[in-house]
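# Have a look; sequence and predicted model below, questions after that.
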Amino acid sequence: MTDRKAELAANLAAVEERIGAACAAAGRKREELTLIVVTKTYPASDVRFLSELGVRHVAENRDQDAAPKAADCSDLPLDWHFVGQLQTNKVRSVVGYADVVQSVDRVKLVTALSKEAVRAGREIGCLLQVALDAGVGGRGDRGGVAPEGIEELAASVAGAPGLRLGGLMTVAPLTGAYAGRQQAAFERLMDLSTALRVAHPAANMVSAGMSADLEQAVAAGATHVRVGTAVLGVRRGLG
């Protein structure tokens, strides 16, 4: 085993221990939670090691990094999640490799994703990114639809050919009422998920929590956590 693979294995084991302990504390089963490893800024070789170590879900946030990496790793049994803010001019590329886009936050993006998914003959899972720091009718600093916009956006995804409404995603806000209150933010997302599932029962994914706050996400009821630094180490420079 290479030094890097051994490092990743140790980090992954530590994260698994944290997830297991958080599930136990919350009275949840480990299999209720899916770990997504965020591999942004790290090379395809790391993705390959992670796959060998049993990881099945990886995430990227920049198409220019993700597209070549996904192509290099196309032989691996992985689900690719796109988690960054997505411009419509990148949609065709992203649809070529992403199984799930977790950052859907506007109808214009839904239209573009649907067009390219149909063209590519693919079904793309979509999570609505919720901005818990957004003002009424606005969007968050890091993208996302305001809570009152969820219903309309969900209906748009649900009615779009080539797309599947998977659920909701959020990033813990750095400002506003939920700043420094990650668990409260994630509990709010769970409430929004419950409301969404009245009209869309299959949209049961709740993606919340990262390296620093995965325990709070598990406690709140998240189904997916997105962990980068705790598995791969301190982020390298972009490029």
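In hand now; what should we look at?
# When you work out contacts or count neighbours from here on, use the C-alpha atoms and nothing else.
OK.
# what packs against the helix ranked longest in the chain?
In the chain, assigned by DSSP state H, the helix with the most residues is helix 3-26. The contact analysis (3 or more C-alpha pairs under 8 Å, 6 or more residues apart in numbering; DSSP states H and E) places helix 3-26 against helix 44-52, helix 214-220, helix 229-232.
# nearest to residue 34, of those?
helix 214-220 (10.4 Å; C-alpha to C-alpha).
# Please state the offset of the closest one from the chain centre?
Distance, stretch centre to chain centre, for helix 214-220: 15 Å (C-alpha atoms, centre = their mean, to the nearest Å).
# ok, now stretch 217-237?
The answer for stretch 217-237 is 10 Å, by C-alpha atoms, centre = their mean.
# Buried residues of that stretch, list them for me.
Across stretch 217-237, burial judged by 16 or more other C-alpha atoms under 10 Å covers 217-232.
# Also stretch 5-16?
Buried residues in stretch 5-16 (16+ other C-alpha under 10 Å): 5, 8-9, 11-12, 15.
# Which stretches in this protein count as helices?
3-26, 44-52, 63-72, 91-95, 107-120, 150-158, 182-199, 214-220, 229-232.
# In JSON lines, list these along with distance to residue 126.
JSON lines is the format used below for those (distance: least, C-alpha to C-alpha, whole Å):
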{"stretch": "helix 3-26", "distance to residue 126": "24"}
{"stretch": "helix 44-52", "distance to residue 126": "23"}
{"stretch": "helix 63-72", "distance to residue 126": "16"}
{"stretch": "helix 91-95", "distance to residue 126": "11"}
{"stretch": "helix 107-120", "distance to residue 126": "9"}
{"stretch": "helix 150-158", "distance to residue 126": "8"}
{"stretch": "helix 182-199", "distance to residue 126": "14"}
{"stretch": "helix 214-220", "distance to residue 126": "20"}
{"stretch": "helix 229-232", "distance to residue 126": "24"}
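# hold the first one in mind and look at this next one:
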Amino acid sequence: MSTIANNIAKVAARIREAAQAVGRDPDTIGLMAVSKTQPAAAIREAHEAGLLDFGENYLQEALEKQAELADLPLVWHFIGPIQSNKTKPIAEHFDWVHSIDRLKIAQRLSNQRPAELPPLNVCLQVNVSHEPSKSGCAPEDAAELARAIAALPRLRLRGLMAIPEPTDDPVEQHAAFARVRQLQEQIGAQLDCLSMGMSQDLEAAIAEGATWVRIGTALFGARTYPAQSDTPPANDQRNNR
């Protein structure tokens, strides 16, 4: 078994054990491999080990890998901050977007989603810890923004995404994820997804209702950042690990 395949098996076991510990069906929790900075060969290897869903933060890097891996039936998730001038290729080349944090971006994605493709699955990113350096709308603005996004014709609002402030304290981890779940329940609107939980805190996220966990380091190992046009933001080392 390859290193990546072995890591996938270990993460899958963690997900299964975390779900069973709180009486959840493990099959209701999706494993998204955060493949930013990873070569296409690593994604191909992960697919051979059974993964279908891959999350990318940097548009140009992602488009290059999508072209190289066009022979595979992969599901592509955009999970990084979105600039207005990059909405069109994101709308054209991704199946999911987890990082919408303002209405302007949502409107552009809806307007630019090709008619021949199904509506784009999207999540509203919430800055649940109120960190000034992190993307995401304020929790108190989420309900109004969610209603506006849900009305856009070429988007399908699925739920919320959050990257709480990192902590090794399980109590604080649970509390942050619980706030996201409670916000989802308050918004309602048939939201069925909670995109939260990374390599270091997936157990707490699953206990609080995560339906997508975004795992990078535990699958691929520590990442390095090559020189590229999509420069990682200052807080990127904390995002989608």
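Yep, it's here. If you're wondering where the values come from, they're calculated on a predicted model, not measured in any experiment.
# follow-up on the earlier one: the longest helix of structure 1 versus helix 44-52: what angle between them?
Angle of helix 3-26 of structure 1 versus helix 44-52, following axes from the mean of the first three to the mean of the last three C-alpha atoms, to 10 degrees, is 50 degrees.
# In this structure residue 125 of structure 1 contacts residue 161, no?
No: between residue 125 of structure 1 and residue 161 no contact is recorded; they are 11.5 Å apart, counting by C-alpha atoms under 8 Å.
# Show residues contacting stretch 93-106 of structure 2.
63, 75-84, 87, 120-126, 135-137, 145, 148-149, 152, 155, 160-161, 195 (C-alpha atoms under 8 Å, 6 or more residues apart in numbering).
# what does that stretch correspond to over in structure 1?
Residues 97-110 of structure 1 are the counterpart of stretch 93-106 of structure 2, counting by TM-score structural alignment.
# again, but for stretch 24-34 of structure 2
So stretch 24-34 of structure 2 sits over residues 28-38 in structure 1, by TM-score structural alignment.
# Tell me the buried residues in the matching stretch?
In stretch 28-38 of structure 1, the ones that count as buried by 16+ other C-alpha under 10 Å are 28, 33-38.
# Export those as a markdown table, with columns for distance to residue 181 of structure 1.
Formatted as a markdown table, the buried residues of stretch 28-38 of structure 1 follow (distance: C-alpha to C-alpha, whole Å):
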| residue | distance to residue 181 of structure 1 |
| --- | --- |
| 28 | 22 |
| 33 | 21 |
| 34 | 23 |
| 35 | 22 |
| 36 | 22 |
| 37 | 23 |
| 38 | 23 |
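# Looking at the residues you listed, spot the one nearest residue 48 of structure 1.
residue 37 (12.2 Å).
# got JSON lines for the helices and strands packed on helix 3-26 of structure 1, with distance to residue 108 of structure 1 too?
Below are the helices and strands packed on helix 3-26 of structure 1 laid out as JSON lines (distance: least, C-alpha to C-alpha, whole Å):
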{"stretch": "helix 44-52", "distance to residue 108 of structure 1": "31"}
{"stretch": "helix 214-220", "distance to residue 108 of structure 1": "30"}
{"stretch": "helix 229-232", "distance to residue 108 of structure 1": "32"}
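# Tell me which of these lies nearest to residue 203 of structure 1.
It is, among the helices and strands packed on helix 3-26 of structure 1 and with distance given as C-alpha to C-alpha, helix 214-220, at 17.2 Å.
# What is that closest one packed up against?
Short answer (3+ C-alpha pairs under 8 Å, 6+ apart): helix 214-220 of structure 1 packs on helix 3-26, helix 182-199, strand 224-227.
# Can you lay out the ones you listed as a markdown table showing distance to residue 48 of structure 1?
A markdown table is the format used below for these (distance: least, C-alpha to C-alpha, whole Å):
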| stretch | distance to residue 48 of structure 1 |
| --- | --- |
| helix 3-26 | 9 |
| helix 182-199 | 31 |
| strand 224-227 | 17 |
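# To residue 149 of structure 1, which of those lies closest?
Across those, residue 149 of structure 1 has its closest neighbour in helix 182-199 (11.1 Å, C-alpha to C-alpha).
# which other helices and strands contact that closest one?
Checking 3+ C-alpha pairs under 8 Å, 6+ apart, helix 182-199 of structure 1 ends up next to helix 150-158, strand 163-169, strand 205-207, helix 214-220.
# Indicate which one of these is closest to residue 63 of structure 1.
Proximity to residue 63 of structure 1 (C-alpha to C-alpha) singles out strand 163-169 among these, at 19.0 Å.
# Run the chain-centre distance for the closest one.
Relative to its chain's centre, strand 163-169 of structure 1 lies at 10 Å (C-alpha atoms, centre = their mean).
# And the contacts of it?
102-103, 113-114, 117, 123-130, 154, 157-158, 189, 193, 196, 202-208.
# what span of structure 2 lines up against that strand?
Mapping strand 163-169 of structure 1 onto structure 2 (TM-score structural alignment) gives residues 155-161.
# Thanks a lot, catch you later.
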